[in-house]
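Asks: For reference, the sequence and a predicted model appear below.
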Amino acid sequence: MPNEGSFEASLKRSNAIRADFAENPGKYRMLTGDRPTGRLHLGHYFGSIMHRVQMQNAGIDSMVLIADYQVITDRDTTANIQDNVYNMVMDYIAAGIDPEKTVIYTHSAVPACNQLMLPFLSLVTEAELLRNPTVKAEMEASGHELTGLLLTYPVHQACDILFCKANVVPVGKDQLPHIEVTRKIARTFNNRYGQVFPEPEGILSDAIEIPGLDGRKMSKSYGNSIMLGATEEETAKLIKKSKTDGERRITFDRENRPGVSALLTTAALCTGRTEIEIAEEIGDAGAGALKKYVTESVNAFLAPHRERRRELERDLDYIKDVLHEGNKRANEIANATLDEVREAMGMVY
């Protein structure tokens, strides 16, 4: 029998919950979110946003966090953060996240959520935090010294999940250690002070990793991303510059032909076809024909999103209203949870 914290056990629980979504959506509250470090790209859409919209539309109570405080875990500046936040909200709504059904809010606007850090920090050890693979990876990627905020990043995420008593959190395999920290914090708090929090489950996405235009993971920091809000011309220029190889015949071989294969995967996701089918169709027409096909596929797929986004860009007051309403609702939930925590801890005076 697999260990409760193992990937196999997590996958088994995730699959059981996903199967139950259609039957009992009202049993679940989903929390998910992004750091506003730049614009959202196609990898974000296929990797997470698309699935959030599906869960929202299935009737699952949904909350989407714009984690502005978490920007400074590994960065020395908050330059452009307001612009990034507003653009993130535009892309969310353009992609189908409905503010009438989903609470969209920002970290820094919900003090009671962040106040949970104090009791939660008492429930984890330094060794547990240092073992977290995501903390190590973030530290190495940033080249920073280990700050207190980066070290306690998993605890901050536990606050995000538990303040609203979310019981499902969409994650990739690499984020499961964060869920285990959150489950441990909830369990320890409940055992020590009384039942307040659910133990959330990570819902493992079946989405493939979206390659960037150079075959590496699509990432803002690599400059290999197709932004959701980019123009058709910007998209065409980016795809035209992408690296392929010297072979004329187009084939799908992710390991040996990463550039060509990344373009094929991008086109496949946008058209619903397979990479092999597209490769066979292009055949000996070469990289130029492939790039033309990818450009047309991406621009056709993103056309409705971009049209909705342009409408939202003309109404910044609406975007601000969405955030204000989301922040108001998140604060109501956070204040109620913090009151429960104080009551459980005997700190009501």
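Replies: Looks like it arrived, so ask away. Numbering: from 1, shown residues only.
Asks: From now on I want contacts and neighbour counts done on CA atoms only, so please keep to that.
Replies: Fine.
Asks: Now for this protein: which helix has the highest residue count?
Replies: With secondary structure taken from DSSP state H, the chain has its longest helix at helix 316-345.
Asks: buried ones in that helix?
Replies: Within helix 316-345, the residues scored as buried using 16 or more other CA atoms under 10 Å are 319, 322-328, 330-331, 333-335, 337-338, 340-341, 344.
Asks: One more: stretch 44-51?
Replies: 44-51.
Asks: Hmm, Gly5 is touching Glu180, no?
Replies: Yes - using CA atoms under 8 Å, Gly5 is in contact with Glu180, at 6.8 Å.
Asks: can you give me the helices for the stretch 1-150 of the chain?
Replies: 7-21, 42-44, 50-57, 81-95, 111-115, 117-121, 126-131, 133-142, 148-151 (DSSP state H, counting those that start in this stretch).
Asks: Nearest to Phe163 among these would be which one?
Replies: helix 111-115 (5.7 Å; CA to CA).
Asks: Pasting the second one now:
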Amino acid sequence: MTTALATDHHAADHAAAEARSVELDRRVRLDPGRFRMLTGDRPTGPLHLGHYFGTVHNRVRLQNLGVDLFVIVADYQVLTDRDVADRLTEHVEGLVLDYLAAGVAPDRATVFAHSAVPALNQLMLPFLSLVSTAELGRNPTVKDEIAHSRQSAVSGLMFTYPVHQAADILFCKANLVPVGRDQQPHVELTRTVARRFNERYAPAGQPVFPEPEMLLSAAPLLLGTDGGKMSKSRGNAIPLAADADETARLIKGARTDTERRISYDPVGRPEVSSLVLLAALCQDRDPHQVAAEAGDGGSAGLKRIVTEAVNEHLAPLRARRAEYARDRGLVRQILRTGNERANAVAEATLVDVRAAMRMDY
């Protein structure tokens, strides 16, 4: 396939995926109770504004619609590209606090730790038997992670990462997974695992697992303070947990350009436009309006607008976080309750899996 044809093919695939996602979102809004969603994060540091506007905000929206939300604190997956999981307890509790601050409701969502659900991880063995090593090696996320790995050699855990994610999604029989464009191959492999398991083991017309559908994120990309992708590991992020002064300091140090007239031009002026977009997202406004307001104020004027918008938007989140942080026992209890529910769901799924595989002896 020539480069031009391949580009056209990928564009057509993405357009089709976006059309399916729009239709899926419509069905979710019509009947949210039919859907169970699995999502989550690795506890490697605090969540930042990129996470919030990219995924967390949408999780809360779907939860509030009535979707059954499962949020995994993927502590085992910290080990995929690290030799040790440093400060893990601190990061796990911090992640739960960030979720609660953002609006994840413990009475409507199941927040649980990966390592606390043995039956989930037991699904890895039959699932690995359904996937070839060539398929794992072709996964673009695995290839990218391997290329940027901090380790001298690739671990088996890193190589089997997509199957781990399939177990995360399918243990609770989730039928809805919110994803960014770079995560689509993981969900495709999960759909493949579900389909192959059903074809190999399930009675005709009685599938054990659903083939989860992808809800594509419409969130635009927020750049970090250095102009690169906002990332925990790159030290260029604005954490949700930062106070107002720290947020002001980080925004003040963000990279811009020398042109005084502020405009919204993501291609021509990516750093300036990312700041404009951040203010627009916080204020629920069109970014062109924000740029017009900044006018000829230059980067200093723009950064004042952005700082005020971010701090105003995050004020209620910070208040909720501080309230929960005062009672770490409550945070641990929320996690324990989530672990208990996740274990009950995983055990029930494992019963179905054993019965389908004729291993219920």
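Replies: Cool, got the structure. No experiment lies behind these values; they were computed from the predicted model shown.
Asks: How alike are these chains, TM-score-wise?
Replies: TM-score of the superposed chains, computed with TM-score structural alignment, normalised by the length of structure 1, equals 0.96; 347 aligned residues with a CA RMSD of 1.6 Å.
Asks: returning to what we had before: pick out whichever of Gly5 and Glu180 of structure 1 has more residues nearby.
Replies: The neighbour count for Gly5 of structure 1 versus Glu180, taken as other CA atoms under 10 Å, is higher for Glu180 (22 against 13).
Asks: aligned partner of that one in structure 2?
Replies: Taking TM-score structural alignment for the superposition, Glu180 of structure 1 sits opposite Glu188 in structure 2.
Asks: element containing its match, please.
Replies: Take DSSP states H and E as the rule and Glu188 of structure 2 turns out to sit in helix 184-201.
Asks: so what secondary structure elements neighbour that helix?
Replies: Helix 184-201 of structure 2 sits against helix 140-147, helix 161-170, strand 213-216, with contacts defined as 3 or more CA pairs under 8 Å, 6 or more residues apart in numbering; DSSP states H and E.
Asks: Could you tell me where the last one falls in structure 1?
Replies: With TM-score structural alignment applied, strand 213-216 of structure 2 matches the range 201-204 in structure 1.
Asks: What residues of that stretch count as buried?
Replies: Buried residues in stretch 201-204 of structure 1, counted by 16+ other CA under 10 Å: 201-204.
Asks: same deal with stretch 94-101 of structure 2?
Replies: By neighbour count with 16+ other CA under 10 Å, stretch 94-101 of structure 2 contains the buried residues 94-101.
Asks: now do stretch 47-65 of structure 1
Replies: Buried positions in stretch 47-65 of structure 1, judged by neighbour count with 16+ other CA under 10 Å: 47-53, 55-57, 59-65.
Asks: pretty sure Asn132 of structure 1 contacts Leu176?
Replies: No - look at Asn132 of structure 1 against Leu176 with CA under 8 Å: they stay out of range, at 10.0 Å.
Asks: so what corresponds to Asp257 of structure 2 in structure 1?
Replies: The equivalent of Asp257 of structure 2 in structure 1 is Asp245 (alignment by TM-score structural alignment).
Asks: what's the neighbour count on the aligned residue in structure 1 for Asp327 of structure 2?
Replies: Using TM-score structural alignment as the criterion, Asp327 of structure 2 maps onto Asp315 of structure 1. The number of residues packed around Asp315 of structure 1, counting by other CA under 10 Å, is 11.
Asks: what's around the closest residue to Gly202 of structure 1 other than its chain neighbours, how many residues?
Replies: Distance criterion CA to CA, 6 or more residues apart in numbering; nearest residue to Gly202 of structure 1, sequence neighbours excluded, is Val169 at 4.9 Å. Residues lying near Val169 of structure 1 (other CA under 10 Å) number 22.
Asks: quick one: what helix or strand has Val169 of structure 1 in it?
Replies: Counting by DSSP H and E, Val169 of structure 1 is part of strand 168-171.
Asks: give me the stretch of structure 2 that that strand matches.
Replies: With TM-score structural alignment as the criterion, strand 168-171 of structure 1 aligns to 176-179.
Asks: gap between the match of Asp327 of structure 2 and Ala109 of structure 1?
Replies: If you measure Asp315 of structure 1 against Ala109 of structure 1 using CA to CA, to the nearest Å, the figure is 22 Å.
Asks: Enumerate every residue touching the counterpart of Asp68 of structure 1 in structure 2.
Replies: Mapped onto structure 2 by TM-score structural alignment, Asp68 of structure 1 lines up with Asp75. Each residue near Asp75 of structure 2 by CA atoms under 8 Å, 6 or more residues apart in numbering is listed here: 42-43, 88, 92, 113-115.
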